[in-house]
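Asker: Please work out how this folds:
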Amino acid sequence: MTLPSSSKIIIIGGGIVGCSTAFHLAQMGQEVLLLEKAALTSGSTWHAAGLVGQLRSNANITQLLGYSISLYDRLEAETGQATGWKMNGGLRLACNEERWTEVKRQATTAHSFGLDMQLLTPKEAQDLWPLMDISDVVGAAFLPTDGQASPSDITQALAKGARAGGAKLVENMPVTEILTEHGKITGVRTAQGDIACEKLVLCCGQWTRELAATIGVTVPLVSVEHQYMITEAFGVPSNLPTLRDPDRLTYYKEEVGGLVMGGYEPNGISWAVGGVPDPFDFQLLDSNFDHFEQLVELSLPRVPALESVGVKQLVNGPESFTPDGNFILGEAPEMANVFIGAGFNAFGIAAGGGAGMALAEWVAKGEPPYDLWPVDIRRFGRPHTDTDWVRTRTLEAYGKHYTMAWPSEEHDSGRPCRRSPLYDRLKSAGAVFGEKLGWERPNWFAEADEEARDIYTFERPNWHDPVGREHKAAREAAVLFDQTSFAKFILKGPDAEAALSWIAANRVDKPVGSIIYTQMLNDRGGIECDLTCVRTAIDEYYIVTGTGFATHDFNWINRNIPDGLNAQLVDVTSSNAVLSLFGPKARDILAGCTRADVSDGAFPFGQARRIGIAGCPVLALRITYVGELGWELHLPTEYAQTVYDALHEAGMPLGMRNAGYRAIETLRLEKGYRAWGSDIGPDHTPDEAGLGWAVKMKTNADFKGRSAVQAQREGGVKKMLATFTTDGDVILSGRETIYRDGERCGWLSSGGYGHTLGKSIGIGYVRHPGGVTRDHVLDAGYELEVGTERVKAEVTLAPLYDPKMAKIKT
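Answerer: A predicted model of the protein is given here:
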């Protein structure tokens, strides 16, 4: 084939994700050229196991996987190309009571997201999968709409459909260089010449990281060996469901009358540490029987027939895995119009259809079809630029693929990485740390007689009472949080106000010293950022957002500064430490450390002042995320220990405690404060989330998303965020199903415990296609499905805790 001199969109990589993206772009009428260095499927697609499951812990990722199934269901009829797709269902076993609790919670999540996951007795599971021994099985879950596919056939069908839609797919055409000019993508170089493009999509599997790095784009994935065994035929029925046996770390599917058995061993083996060899097409690694033996030993008691069945092949094929076990989609924050679809953690076949659809929409329209934050490339940050760190964390994630997914579980590898100046002080004070974006952050503080580590469970964990102790101190005295990990930016320039006025939904044309809480909206009115801006000068704003949103929020603000405006955004996260002092005695403590007037009259809520503490210049923000009087104290990192000591000296006699992030969570739930990434996000508008008061609709000022907000106010909302409480020892962790007058209407986005209230608290959207009003929410009876059991719940649209009235609303 003669190569064109240009194509609007170029895709590099002809595996299932590249072909799916080409298929969907072609269906949208886009001009697409796909370049594959060897033959289609020759990377890791051809040796994938091909199990297709749907359920994930996030509704939109579940929806994306569900789209894959709907596509595979019709693809053969549409293209005339066989796909090997079978909707034979998927079984998941539980072999102890804790796993059974996890499975029941997964079933509730499935019900929340509209999936028919059925709980079965061991005998019912065996009736569906007669080859297994069930002597240790407690129960099982069955998803009838799961299935399996032939990876190569599915990919060829997508390729055929892409060509039919006008896409050009060229094999044996390696890209030798990505071309850029003045920091912008211009095209690619091949042996046959240069090809210009407007947009570039990298779907190169385990080659993606190295190729993207040549243009300064970070794609944190590494190659890991993944093995599965194919047996000789022994009469296995073709309609046998797929089987996942997580307690034995293994999975199974039927293949040509035999079985495929693979799994995720705890001691995964890295591959291509020095780079993927060239060529490496349709190649496998040497079978490692010694390493695979641990999985064989786990599988034999489950499938005794494997003892006597011949092994046809032990496939050892490297695949790309990521530090958190989720794949990577989206536009690279380092370079506009460069998109990534890679790192599929051995479920690329399950995700391929939906990921290609989502990526195609992202490329064509500039945004995904719905919120895909769990797989968004912007969830990564500074630690992920170091491949050795990524490899260490990825091997831990690989080994946890089938282990128990505990509530609030932390990773252990690659730690400590990023540390606040107070790390050692806090550790000696009993801090039990969690980690986010490499930052060590105190989750809770153990006292001398308590074990200073997390002990995971589906019941009340060992940190429940210590967090309650910190929670009580915040409500009755004061607490001090180290929140140095906050992401912090400065927007500066003559047009800073004009730029931020366009990007922010709330008014930012406030006097110097004002704090503005604001959302930043997309063109659908969805909340892309939820943050705090401080006007520190006429031409400068100090912007503070959550630790995990550093890359995402910086990218969103920077890319939306209107052309022609003189305003620059700078990341100053590492420059400033943050100490947050909250509680009814916070003012007394702060007054004991500074000569500044911190009275309510001199220092009202929503204002920032520069004050001095122990020789340190401090930017003090009168703001709170826990529902109490308090200040965030932002200061140069070199002063952190000095200011921490001064606050402790003044605060300890008044009952002040160190406190951690888990107390922040319990406190904010009582106050009804929203969390981006769970309660609010790109699919939720301010009016739906009860944040319409923070949108400047009373002004005539235009801003990004205004027309969508206006249209929604005229037409009404179809979902509304509400708070739920339950009596008794019901444990809520999020994703529990909400029933309104017996009808499923949504799920919890957050769940936890209110120690002042003495009840479990959940936050979630009440949904109704015909519209939702306050009366619709409040004039009904509610139940929550928790681990497949329904419990009565009370609903409110108001905060449960009101410090001004010093009482709890019930």
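Asker: rest of the way, CA atoms for contacts and neighbours
Answerer: OK.
Asker: Could you say which helix or strand holds residue 557?
Answerer: helix 550-559 (DSSP states H and E).
Asker: just checking, what packs against that helix?
Answerer: Contacts defined by 3 or more CA pairs under 8 Å, 6 or more residues apart in numbering; DSSP states H and E place helix 550-559 against strand 487-492, strand 527-537, strand 568-571.
Asker: and the angle from the following helix or strand past the second one to strand 527-537?
Answerer: To tie it back to what came earlier, the one meant is strand 527-537. Where DSSP H and E defines the elements, the next helix or strand beyond strand 527-537 is strand 540-545. Strand 540-545 runs at 140 degrees relative to strand 527-537, counting by axes from the mean of the first three to the mean of the last three CA atoms, to 10 degrees.
Asker: Am I right that residue 61 is in a helix?
Answerer: Yes: secondary structure of residue 61 (DSSP: H, G, I helix; E, B strand; the rest coil): part of a helix.
Asker: For it, give its distance to residue 167.
Answerer: 27 Å (CA to CA, to the nearest Å).
Asker: Check residue 284 too.
Answerer: The value you get for residue 284 to residue 167, if CA to CA is used, is 30 Å.
Asker: what's the answer for residue 673, then?
Answerer: 47 Å.
Asker: of these two, who's got more company?
Answerer: residue 167 (25 against 16; other CA atoms under 10 Å).
Asker: and for comparison, fold this next one:
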Amino acid sequence: MNPLRATRKTARKFLRTGLQQELSKHGFLSKSCCVMSTSSSDLELHSDPASGPEVTIPAHSQVVICGGGIVGSSVAFHLAKRGWTDVTVLEQGSLACGTTWHAAGLIGRFRYSVTDMEMMNYSKQLYEQLTNEGHGTGWKQCGSVSVARTKDRLVEFKRREALAKTIGMEVHLIGPSDIKKMCPLLNTEDLVGGVWVPDDGVVTAQDVAMTLAKLSKEKGVKMFEKVSVDKVVTKKGMVREVVTSAGTIKCDFFVNCAGQWARAVGKKTVPKAVKAPLHSCEHFYLITKPMEGVDPMMPVIRDFDGYSYFREWSGGILAGGFEPNAKPCFHKGIPDKFEFQLLPDDWDHFQILLDHMLHRLPSLETAEVRQMINGPESFTPDSKMLLGKSPKISNYFIAAGMNSGGIVGAGAAGKHIAEWIIDGEPSLNLWPYDVRRFVRLHNNKKFLRDRVPEAVVNHYALKYPREEYKTGRKLRCSPLHTRLEVAGAVFGETMAYERAIYFNNPDDDSYGKESRPMWSWSKPCWFEPVQEEYWACKERVCLMDMSSFAKFEVRSRGDEATAYLQYLCSNNIASEVGTIVHTGMQNKQGGFENDCTVARLDQNHYFIICPATQQTRAIAWLEKHLPGNGSVQVTDATSMFSGINIIGPHAQQLLADVSDFPTNKSDFRPMTCHLIDVGHASSVRAMRLTHTGEDGFILYIPSEYALHVYDTLMVAGKDYGVRNAGYYALRHLRMENFFAFWGLDLSDKITPLECGRGFRTKIDEQDDFIGKEALLQQRREGVGQRFTQLILDDFDVHHDLWPWGGEPVYRNDKYVGQTTTCGYGFTLEKMVCLGFIGERDPNGKLMTQKNINDWVMDKSARYEVDIAGVRFPAKPGIYTPKTTVQTLDPVFIPAPNRG
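Answerer: Below you'll find the model as predicted:
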């Protein structure tokens, strides 16, 4: 009987105890469903299962790491490599007893972004180096082949290939016949192509973890097994001591590397728990006995469209995957002493993976199964790693939530956490993985249970640009949500906040959809609706719900709030009451920690608005720098106020019709704020700005009045052709008007001088502010890159593949940078790309230039943007295009030759 076609009950009969001998070759022993390491004894660890509480732990350690898996060992290794050897690793069980021991060990670097690729590339290089130095890691450079069943998947591969080339990664697009030659066992009849990455490979996960642990120990790191963390005690926003089963350790830094236990460890922080949003899910793979025709150097195969992967394993095949409808586990807690353990097999659930595996590798039909491995892995709400510093506890770091990529991600995770601790920041922009990208509700256990199955399948599912998660929705909703829903809003979500991205005609199901799918690499189904909203903003008037923006109040009795914000803000906010200032908050290196709008409501009262994605990050930065005497109070007011953006040439008259406050530009000047009544609602904070470059107002309304104000505006606006507009219209307006947006264009690695905002800093004034010295130095020495608008020529918006951000930019055939955000400019009638470009040395490092504007705008330079392997000519610009200047408020237009 074929075990792979058998029922669950029958299939179990084919499980062979031979797995014990097979796994022992790789440093494992099998006992029932538990596989245990035998190599930890070589480390002379401080552990004694029989007398764990009697273990003598140090009274103080510079860094305490909770978790002895591959991530914890990597953090310890990289700290020790930098000379920080006063490090203590605490493992509640045995080293690598969690998810590390049953990892498949795939080292694949062909990722979705350059940052992803650089991180995985570092891990690969580290493991290869350790192998070359004589350490046993099981590293085998067998390469990898990713196959595509559809043209859209191949487009995704081409986009990734274009990025990989910019960092020197060897990647080859290949056809079905090439795939067949490389992997004769594969069925290639339904494939349209694939990608060959020759330098990828595999490792034995536990061997890598033990190697890192051993090398750390040799440098002086102390490692304790059978010692659990009972409590992490904080005081004044700092970890002071760690209470363990073997005593108490005082420390300067604490790192939570507890894997699937990380959320529970976060809850052990007192008096306030640390949030580590992750949840365990079951992850399946099977191992066969040796099979005929399996080459020891068989590449790792990834069939993303079939949710599955394959690698050679001791003459047989290890085959696993990331299935739809994955199974969350341990919702009520992980069992005690869950060491080297597996979960029960589930052949019925595995069936969808099995069907795809048999289709792609038909010889599995006659293979004999050694064992199904069902090991728990932890996943985050967005399938990305959880790295960085806790927003509430300044010396508490997290490196967890590896999303079944702990082996390939651990090397880089350890390196960058070590940098974060020692240098104060990582060398890469790690915002996509930063723990501050979440809000409190993301740590809700029921939310996590429902979300992580989608996070699992999204590992391999084809993700189109701007595609949204479907689970965990309608959690944070504006008071206007139901009204907008009835009006035909299509909602996206950011920081769990629902916001209208565009509007369909609710009376016409086909409006804006035609035969095009919801998500696409090409012209999207929402093109026509957004186009109509765009022109309504330019020619009439639109209402846009901006409630999702993060909002903060800063107050003091005296002038402390002003002094506090003057030190945080790089622009001068000490202006007259009622004035609005757009400013950055820079870090010591001059990068943007925050990009915000500050309104001075009173002498000692400020209102700060910033993008929704900054809510957790912004409040953490504000609280971090509060005076110790309590003289300044900061409040998160995001939920207290709804926001309605009134955009367009009729905005002034519309607001005048519903309010008794004069709205002409002489009485209500751009970048000013007034407290007004709208309809019957009072205490509405009205600001003359729109974040788009068009004239208009944003009303920040006490949330209980939001529906009344919206209805009042819609009724009064009928004569002006008022309509709703979504965030996509705002995005297209601001891109065409050359406005940078934090999190998409700006980051903590980008300075005002690099993005053309030097004119918005008080760099020439006497006032000190965080990052001023770095900016002064940068102005003296020059900058390495410049924010640039690239307008594509010879681009057919209706038929060509669109740029979506992350496309390589070439200048005279040399790589100079990437796009950040892209969209169609309806006024320019051209595709518009924003991004950073700069000259690079042979190693790819940016070269500083004092006259970078001249370099960018050199008339002899020829620019191209690579979209999935096709290069489109582009015209650069560093100022707002003249065709859109007439619509801009003067305050928004950068002065030439400044910044």
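Asker: Got a TM-score for the two of them?
Answerer: Put the two chains on top of each other and the TM-score (TM-score structural alignment, normalised by the length of the first structure) is 0.97; 807 aligned residues with a CA RMSD of 1.7 Å.
Asker: before we move on, the earlier item: relative to the whole chain's centre, how far out is the helix holding residue 557 of the first structure?
Answerer: 16 Å (CA atoms, centre = their mean, to the nearest Å).
Asker: Read off where it ends up in the second structure.
Answerer: Counting by TM-score structural alignment, helix 550-559 of the first structure pairs with residues 615-624 of the second structure.
Asker: Mean deviation, the matching stretch versus the first structure?
Answerer: Superposing on the first structure and averaging over aligned pairs (mean CA distance after the TM-score superposition for the first structure), stretch 615-624 of the second structure comes out at 0.9 Å.
Asker: Contacts only, for the residue nearest the centre of the second structure.
Answerer: For the second structure, residue 432 is the residue whose C-alpha lies nearest the centre (CA atoms, centre = their mean; 2.1 Å). If you count contacts by CA atoms under 8 Å, 6 or more residues apart in numbering, residue 432 of the second structure has them with residue 384.
Asker: Looking for the alignment partner of it in the first structure.
Answerer: With TM-score structural alignment as the criterion, residue 432 of the second structure matches residue 374.
Asker: doesn't that match fall inside a strand?
Answerer: No: looking at residue 374 of the first structure with three-state DSSP, it is helix, so not inside a strand.
Asker: right, and the helices and strands packed on helix 550-559 of the first structure - which one's nearest residue 74 of the first structure?
Answerer: With CA to CA, the closest approach to residue 74 of the first structure among those belongs to strand 527-537: 34.2 Å.
Asker: how far is that closest one from where the chain is centred?
Answerer: 22 Å.
Asker: Report the aligned residue range of the second structure for it.
Answerer: By TM-score structural alignment, strand 527-537 of the first structure lines up with residues 592-602 in the second structure.
Asker: And for the matching stretch, what's in contact with it?
Answerer: 573, 575-587, 606-611, 614, 617-618, 621, 672-673, 741-742, 746-752.
Asker: out of the residues you listed, which are inside strands?
Answerer: 580-586, 606-610, 673 (DSSP state E).
Asker: between those residues, which is nearest residue 638 of the second structure?
Answerer: residue 609 (8.8 Å).
Asker: can I assume the closest one is in contact with residue 550?
Answerer: Yes: between residue 609 of the second structure and residue 550 there is a contact at 5.7 Å, judged by CA atoms under 8 Å.
Asker: can you give me the helices in the stretch 351-500 of the first structure?
Answerer: 387-399, 423-428, 464-476, 496-503 (DSSP state H, counting those that start in this stretch).
Asker: That should have said the stretch 201-350 of the first structure, apologies.
Answerer: 208-213, 289-299, 348-365.
Asker: mean deviation of the first one from the second structure?
Answerer: Yep, that's helix 208-213 of the first structure we're talking about. With mean CA distance after the TM-score superposition for the first structure, helix 208-213 of the first structure averages 1.0 Å from its match.
Asker: Report the buried residues of that helix.
Answerer: Buried residues in helix 208-213 of the first structure, defined by neighbour count with 16 or more other CA atoms under 10 Å: 208, 209, 210, 211, 212.
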